[in-house]
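Trainee: structural data only, the sequence is not supplied:
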């Protein structure tokens, strides 16, 4: 019989999973990262329901367990969306994630049929062995790939991006190592093991929610509170920017464009085009361009994106941690394809080349 305290820990994990699922699924500004995290939390909730109901419903618990087939695979897709700026999820990635989900579901169906005495374990031991080993193999590969997503591009990321990666990797390594060590040391104490696993699960969910808020809330608020052109050149704020700031509420499409380009840092993507945003938002290109001209205070898409890129470059040029970073590297990190377009766009906006801008900052 499962003790009351273990049940309480499972109930706590279930409650937190449902709360975070609700938060992610009902956001006014949904995106792929939040959607995948919501799926992950839903899968954890199914897992906890299975654990809580095991003693009372017997083999039917495994039918609930089918819903817990999007844990490590969903989290891998989340990591790709969170850390990659372009082509984060392609069909082949979905195929792998679905394959793992199907293996987990098949294993749960197998256990249900076995529990209902549809067949005896002796003749089908090989089937069970294949299902378990394939699931473990693919899941282990996915965990390695998830870790790699946090490491990939670390050196080229911004200071804030590096901090987010460090948090992600620290929690990820702690969760993996902690669960493996706990299973080895507490094999004879399942109750203590359940506490540790519950605590690790809570840590992963809460830290991921913090990362989402950090990336898609705080970052957006910071960038949209102060008009970009005022940050670049206080005396050169145009009438269009002032009109945008005084207009108040943006249209739903303009908010989506702003949230995608700024909130998800799409402007740092090299060779970003109107068609990329139109495809992401499933909206016509001419409407995207119109919203940028009439509501976001830019003459065209390229000007809007370059303004954001230059603001990012200014932040890097002013950062003491990037004093030795080359102008080329800063331009590439800011979304420009080469140093020439970066230098020209920077001088057009600020009146200075990136090198002159850095020298002026150092002289102050």
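Mentor: Arrived safely, thanks for sending. Just so it is clear, the structure is predicted and the values come from calculations on it, not from any experiment.
Trainee: please make it C-alpha for all contacts and neighbour counts, starting now.
Mentor: Fine.
Trainee: in stretch 204-213, what's buried?
Mentor: Neighbour-count burial for stretch 204-213, counted by 16 or more other Cα atoms under 10 Å, picks out 204, 205, 208, 209, 211, 212.
Trainee: which helix or strand contains the residue nearest the centre of the chain?
Mentor: Centrality entry for the chain: nearest residue to the mean C-alpha point is residue 82, 2.8 Å, by Cα atoms, centre = their mean. Using DSSP states H and E, residue 82 sits in helix 72-83.
Trainee: if we look at the helix or strand that that helix is followed by, which residues are touching it?
Mentor: Note on helix 72-83: by DSSP H and E, the next helix or strand toward the C-terminus is helix 91-115. Outside helix 91-115, the residues that touch it by Cα atoms under 8 Å, 6 or more residues apart in numbering are 58-63, 65-70, 73-74, 77, 119-121, 128, 131-132, 134-135, 138-139.
Trainee: could you do stretch 8-15 as well?
Mentor: 44, 45, 48, 49, 51, 52, 194, 195, 198, 201, 202.
Trainee: just the closest of these to residue 319, please.
Mentor: residue 202 (34.7 Å; Cα to Cα).
Trainee: could you report the neighbour count for the nearest residue to that closest one once chain neighbours are set aside?
Mentor: Nearest non-adjacent residue to residue 202, counting by Cα to Cα, 6 or more residues apart in numbering: residue 13, 6.2 Å away. Other residues lying near residue 13 total 24 when counted by other Cα atoms under 10 Å.
Trainee: that older thread, now for the helix holding residue 82, which elements pack on it?
Mentor: Helices and strands touching helix 72-83, as assessed by 3 or more Cα pairs under 8 Å, 6 or more residues apart in numbering; DSSP states H and E, comprise helix 32-57, helix 91-115, helix 125-151.
Trainee: so which of these gets nearest residue 255?
Mentor: helix 32-57 (16.2 Å).
Trainee: after the closest one, next one along is what?
Mentor: Next along the chain after helix 32-57, taking DSSP H and E as the criterion, comes helix 61-65.
Trainee: before we go on, here's another structure to hold up against the first:
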């Protein structure tokens, strides 16, 4: 048990220091970008979580345990937002995100308040022990714990789904590789946390301590992995390169000067775009690579490094919205429904088309058509 405690302290406090260091490095390098801000917040709350779950929390920190405990409540939500901002290039924090994280934190505060009224003192103990103490005090505390568990599973499930379902469209090779590490670590840490909090309470202290030690080691590992890339010369893959603008009609194809050997491949892509290949419904990067007769990894690199796109969907939307603008401005086609235009351009429904069009043109397709026809 003493050896486990020693290793736990090593991983735990090593993780705290690493998280704080990562927060500072991220803000220094890319503090003007949303993914970097959310990453720093995630690391900061992760450090608080590792301190809050320290078995001797109260005796070690006294009343300083209260702000640490409160900050740790944001850790699951912060990890969730960091995941979304990392793997969704067009991610923006919306009111729905605030509502979900706010509801989770409110329930955590309610749980701590119940503890205070039950025992007449501030819970200077870890969240794990609060849950263990309150689980047999009544239906209401048990209900809150159950809701918190459901939300945590929701966070984990959505993170895994987001990281996995956008993998094929991702054109940033280093970020694609990071997904595999991220998926493994999220699964390991989440299983460790959820099992420790909800299913291992009746087992031996040695088993709980071993699981917690593994949890701290996994967190330390992923943070050190981030620090390795943040301090390297190629850290922009994680948060986006502020010097690399979003591909537009002006910047398209001007990101990097292609080598002579790559002119042919880029010319092939332009020819396929001219033939309408990029307008085919359900087109994947694997299918396009086959049509272009080039390896998929080469196609990803060309679209990312030479055309300036970070994901395949954005590349398709660029060409499809350009074509949509042309069609919506044709006077003779003014009575063709917008839905028909969307379907002809490879969209499965009107919603995704409207969102992609507004993001690119700053207005809806209907508004664009009215303006274009009024200028004729």
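Mentor: Cool, the structure landed. Just so it is clear, the model here is predicted, and its values are computed rather than measured.
Trainee: picking up where we left off before, so the helix holding residue 82 of structure 1 matches what in structure 2?
Mentor: Using TM-score structural alignment, helix 72-83 of structure 1 lines up with residues 76-87 of structure 2.
Trainee: mean shift between the matching stretch and structure 1?
Mentor: When structure 1 is overlaid, stretch 76-87 of structure 2 sits 1.2 Å from its aligned residues on average, using mean Cα distance after the TM-score superposition for structure 1.
Trainee: just give me the neighbour total for whichever residue in structure 1 pairs up with residue 42 of structure 2.
Mentor: Aligned counterpart of residue 42 of structure 2 in structure 1: residue 40 (TM-score structural alignment). Residues within reach of residue 40 of structure 1, counting by other Cα under 10 Å, total 25.
Trainee: need the contact list for residue 40 of structure 1.
Mentor: 70, 71, 74, 75.
Trainee: and of those, the nearest to residue 17 of structure 1?
Mentor: residue 71 (12.1 Å).
Trainee: surely that closest one is in contact with residue 43?
Mentor: Yes: counting by Cα atoms under 8 Å, residue 71 of structure 1 touches residue 43, with 6.1 Å between them.
Trainee: hmm, back to that, helix or strand for the residue nearest to residue 202 of structure 1, which one?
Mentor: helix 4-25.
Trainee: quick check: the residue nearest to the centre of structure 1 vs residue 161 of structure 1, distance?
Mentor: Noted for residue 82 of structure 1: a distance of 10 Å to residue 161 of structure 1, by Cα to Cα, to the nearest Å.
Trainee: equivalent analysis for residue 210 of structure 1, please.
Mentor: Taking Cα to Cα, one finds residue 210 of structure 1 at 14 Å from residue 161 of structure 1.
Trainee: now swap in residue 64 of structure 1 and tell me
Mentor: 38 Å.
Trainee: more neighbours: which of the two?
Mentor: Between residue 64 of structure 1 and residue 161, residue 64 has the larger neighbour count (other Cα under 10 Å), namely 21 against 17.
Trainee: next, the buried residues of stretch 17-31 of structure 1.
Mentor: 17, 18, 20, 21, 24, 25, 29, 31.
Trainee: aligned partner of the third one in structure 2?
Mentor: Under the alignment defined by TM-score structural alignment, residue 20 of structure 1 is paired with residue 22 of structure 2.
Trainee: same question for the last one.
Mentor: Matched across to structure 2, residue 31 of structure 1 falls on residue 33, judged by TM-score structural alignment.
Trainee: one step back: what subset of the contacts of residue 40 of structure 1 is buried?
Mentor: By 16+ other Cα under 10 Å, the contacts of residue 40 of structure 1 give 70, 71, 74, 75 as buried.
Trainee: distance to residue 240 of structure 1 added to those residues, as TSV?
Mentor: Shown next, in TSV, are these (distance: Cα to Cα, whole Å):
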residue	distance to residue 240 of structure 1
70	46
71	47
74	42
75	42
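Trainee: closest to residue 3 of structure 1 among these?
Mentor: Of these, the one sitting nearest to residue 3 of structure 1 (Cα to Cα) turns out to be residue 71, at 25.6 Å.
Trainee: distance of the nearest residue to the closest one once chain neighbours are set aside from residue 17 of structure 1?
Mentor: By the measure of Cα to Cα, 6+ apart, the closest residue to residue 71 of structure 1 outside its immediate chain neighbours is residue 40, 5.4 Å from it. Distance, residue 40 of structure 1 to residue 17 of structure 1, by Cα to Cα: 9 Å.
Trainee: now residue 224 of structure 2: which helix or strand?
Mentor: helix 205-230.
Trainee: how far away from the center of its chain is that helix?
Mentor: Relative to its chain's centre, helix 205-230 of structure 2 lies at 20 Å (Cα atoms, centre = their mean, to the nearest Å).
Trainee: check which helices and strands the very next helix or strand once past it is in contact with.
Mentor: Scanning forward in sequence from helix 205-230 of structure 2 by DSSP H and E, the next helix or strand is helix 236-239. Packed against helix 236-239 of structure 2 by the contact rule (3+ Cα pairs under 8 Å, 6+ apart) you find helix 173-198.
Trainee: no further questions, thank you.
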